[in-house]
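Asks: Predicted coordinates and the sequence they were generated for:
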Amino acid sequence: ISMKKTYLLGASFILLSACNSNPVDLNSLNQSYYCEPSRLVKANTLRLINQARSVGRYCGEKYYVATTPVRWSQQLTLAAKRHSNDMAEHNFFSHKGSDGNRVSVRATRAGYHWRNIAENIHAGSDTTTKAVTDLIGSPGHCENIMDPNYQEMGAACSRRSATTYVTYYTQTFGRRR
């Protein structure tokens, strides 16, 4: 056998060996995703959201000037946690809960008396930082983040391994009456 044929046979063997008969299940790759402890979700979310609000930016075609920081709200966090838990438990991804309710009802049920209310949701992220960064990069979600009408926020993450996205992250923004 010539040197060229030996080389080609060796290269073919290496390539065929790389084609494992047990292909990687791409859906299982996100099984390593987890939700950080709630204190880190709070710290990381608040830091990143307030950094974003501190500078002017475009959210799609709309420009927002820098605005005031938001404060953390336990009531909005409760609304966010309940929605993240609902999405994880029932394996869905929507602003509409499994009971048909939206963020306005969730916030009210959590005891938040709101004048303005909004919600961002994200799924399938391995960290809070990634989820927040993705939401800032999405025009509609960015608008919620940058809107000066919102003075408070809460956020939460829930994880369930046997679901489509594994991690479900919710941000709830509000302004009290």
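Replies: Sure thing, it's come through. Numbers count the residues shown, from 1 in each chain.
Asks: switch to C-alpha atoms for all contacts and neighbour counts from now on
Replies: Fine.
Asks: how near is Q75 to T133?
Replies: 24 Å (C-alpha to C-alpha, to the nearest Å).
Asks: Same drill for the two, tell me which one is more crowded.
Replies: Taking Q75 and T133 together and counting by other C-alpha atoms under 10 Å, Q75 has the greater number of neighbours (21 against 16).
Asks: Look up the closest residue to the more buried one, ignoring the ones flanking it.
Replies: A110 (5.4 Å; C-alpha to C-alpha, 6 or more residues apart in numbering).
Asks: what kind of secondary structure is A11 in?
Replies: helix (DSSP: H, G, I helix; E, B strand; the rest coil).
Asks: which residues of the protein fall in helices?
Replies: Using DSSP state H, the helices of the chain run over residues 3-18, 38-53, 74-90, 103-109, 128-136, 139-146.
Asks: packing partners for the fifth one?
Replies: Helices and strands touching helix 128-136, by 3 or more C-alpha pairs under 8 Å, 6 or more residues apart in numbering; DSSP states H and E, are helix 38-53, strand 114-123, helix 139-146.
Asks: now the third one
Replies: Counting contacts by 3+ C-alpha pairs under 8 Å, 6+ apart, helix 74-90 is packed against helix 103-109, strand 152-159, strand 167-176.
Asks: Pick out the residue closest to the middle of this structure.
Replies: H122 (3.1 Å; C-alpha atoms, centre = their mean).
Asks: here comes the other one, which I'd like you to weigh against the first:
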Amino acid sequence: MPNRGILLLLPLTLACSEDPPPPDVPADVAWCDAVADWSDYEVDFELAILDEVNQRRAAGATCGKDEEFPAVPALTMDPALRCAARRHSLAMAEDDFFAHGSTEEDTPAARLEQAGYDGVGLDETLSGGVPTAELVVEGWMGSTGLCRIVMSAAATEVGIGYARATPIDGVPAYADYVTMNLGQD
């Protein structure tokens, strides 16, 4: 009988010794603190977009009328890219604008630097007012330029940030804001 107890404890010990998941955003970059605690809904939305993007990349695509893209490897979520994407989506939601920057200094490259991204920043795509991950990616794939970005073989990692606007005075232009930053490690 004593041996049975030992055998039962071993699986419990192994299950408890797994490493915790990596943080969503860099824990050592103060600029990312504002977007470190995201709701389960927002995180799930981001991960659903990643899944949709990777499905499209795995299948290959035709961008525009006749630009064929072969299947390319899946993207992995990078914490610094995700921080930059979340910060931008949050800014658009809070300040009710839809653009790659709100000022000349607010650029995708500047956000990647502030987030501590050490790879090569490639592209940024946006979505506003689209309520599901599937429709966000469908919209990107329906635009020749954005489809090319999604299907870029140069991209190896991604950061996706989703924020929902909560208006106090007036109605925002969009309720849902998404930023996707692509990079190469």
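Replies: Nice, I can see it. What you see is a predicted model, and the numbers here were worked out from it, not measured in a lab.
Asks: picking that back up, I'd like the helices of structure 1 as TSV, with distance to G97 of structure 1 appended.
Replies: Below are those laid out as TSV (distance: least, C-alpha to C-alpha, whole Å):
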stretch	distance to G97 of structure 1
helix 3-18	44
helix 38-53	21
helix 74-90	7
helix 103-109	8
helix 128-136	20
helix 139-146	18
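Asks: In structure 2, what range does stretch 73-90 of structure 1 match?
Replies: Stretch 73-90 of structure 1 corresponds to residues 78-95 of structure 2 when matched by TM-score structural alignment.
Asks: Would you mark the buried spots in that stretch?
Replies: 78-94 (16 or more other C-alpha atoms under 10 Å).
Asks: Kindly report the same for stretch 157-172 of structure 2.
Replies: E157, V158, G159, I160, G161, Y162, A163, R164, A165, P172.
Asks: of all those residues, which comes closest to V178 of structure 2?
Replies: Nearest to V178 of structure 2 among these: Y162, at 4.6 Å, using C-alpha to C-alpha.
Asks: residues touching the aligned partner of I160 of structure 2 in structure 1, list them.
Replies: Under the alignment (TM-score structural alignment), I160 of structure 2 pairs with A155 of structure 1. Contact partners of A155 of structure 1, counting by C-alpha atoms under 8 Å, 6 or more residues apart in numbering, are V41, K42, T45, L76, T77, A80, K81, Y169, T170, Q171, T172.
Asks: roughly how far apart are the fourth one and P139 of structure 1?
Replies: Which is L76 of structure 1. 22 Å.
Asks: Which one of the helices of structure 1 lies nearest to Y63 of structure 1?
Replies: Using C-alpha to C-alpha, the nearest of these to Y63 of structure 1 is helix 139-146, at 9.1 Å.
Asks: surely G183 of structure 2 meets A155?
Replies: Yes: G183 of structure 2 lies in contact with A155 (C-alpha atoms under 8 Å); the separation is 5.3 Å.
Asks: quick one: common contacting residues for those two?
Replies: L122.
Asks: circling back to that earlier point, wait, what's in contact with the alignment partner in structure 2 of the residue nearest to the centre of structure 1?
Replies: Matched by TM-score structural alignment, H122 of structure 1 corresponds to S127 in structure 2. Contact analysis of S127 of structure 2 by C-alpha under 8 Å, 6+ apart lists V136, D176, Y177, V178, T179.
Asks: Tell me which of those residues you also see in structure 1.
Replies: With both residues aligned by TM-score structural alignment, their matches' C-alpha atoms under 8 Å, the contacts of the contacts of S127 of structure 2 that structure 1 also has are V136, Y177, V178, T179.
Asks: neighbours of the last one, just the number please.
Replies: Neighbouring residues of T179 of structure 2 were enumerated by other C-alpha under 10 Å; the total is 26.
Asks: Mind checking the helices and strands packed on helix 74-90 of structure 1 for the one nearest to L16 of structure 1?
Replies: strand 167-176 (35.3 Å).
Asks: Please point out which parts of that closest one sit buried.
Replies: T167, Y168, Y169, T170, Q171, T172, F173, G174, R175.
Asks: Taking helix 74-90 as reference, get the angle to that strand.
Replies: Strand 167-176 of structure 1 runs at 150 degrees relative to helix 74-90, counting by axes from the mean of the first three to the mean of the last three C-alpha atoms, to 10 degrees.
Asks: quick one: strand 167-176 of structure 1 to helix 38-53, angle?
Replies: 60 degrees.
Asks: Strand 167-176 of structure 1 versus helix 139-146: what angle between them?
Replies: 50 degrees.
Asks: Measure how far strand 167-176 of structure 1 is from the centre of its chain, please.
Replies: Remark: strand 167-176 of structure 1 is offset 10 Å from the chain centroid, using C-alpha atoms, centre = their mean, to the nearest Å.
Asks: swap in stretch 99-119 of structure 2?
Replies: 15 Å.
Asks: can you check stretch 80-92 of structure 1 too?
Replies: 12 Å.
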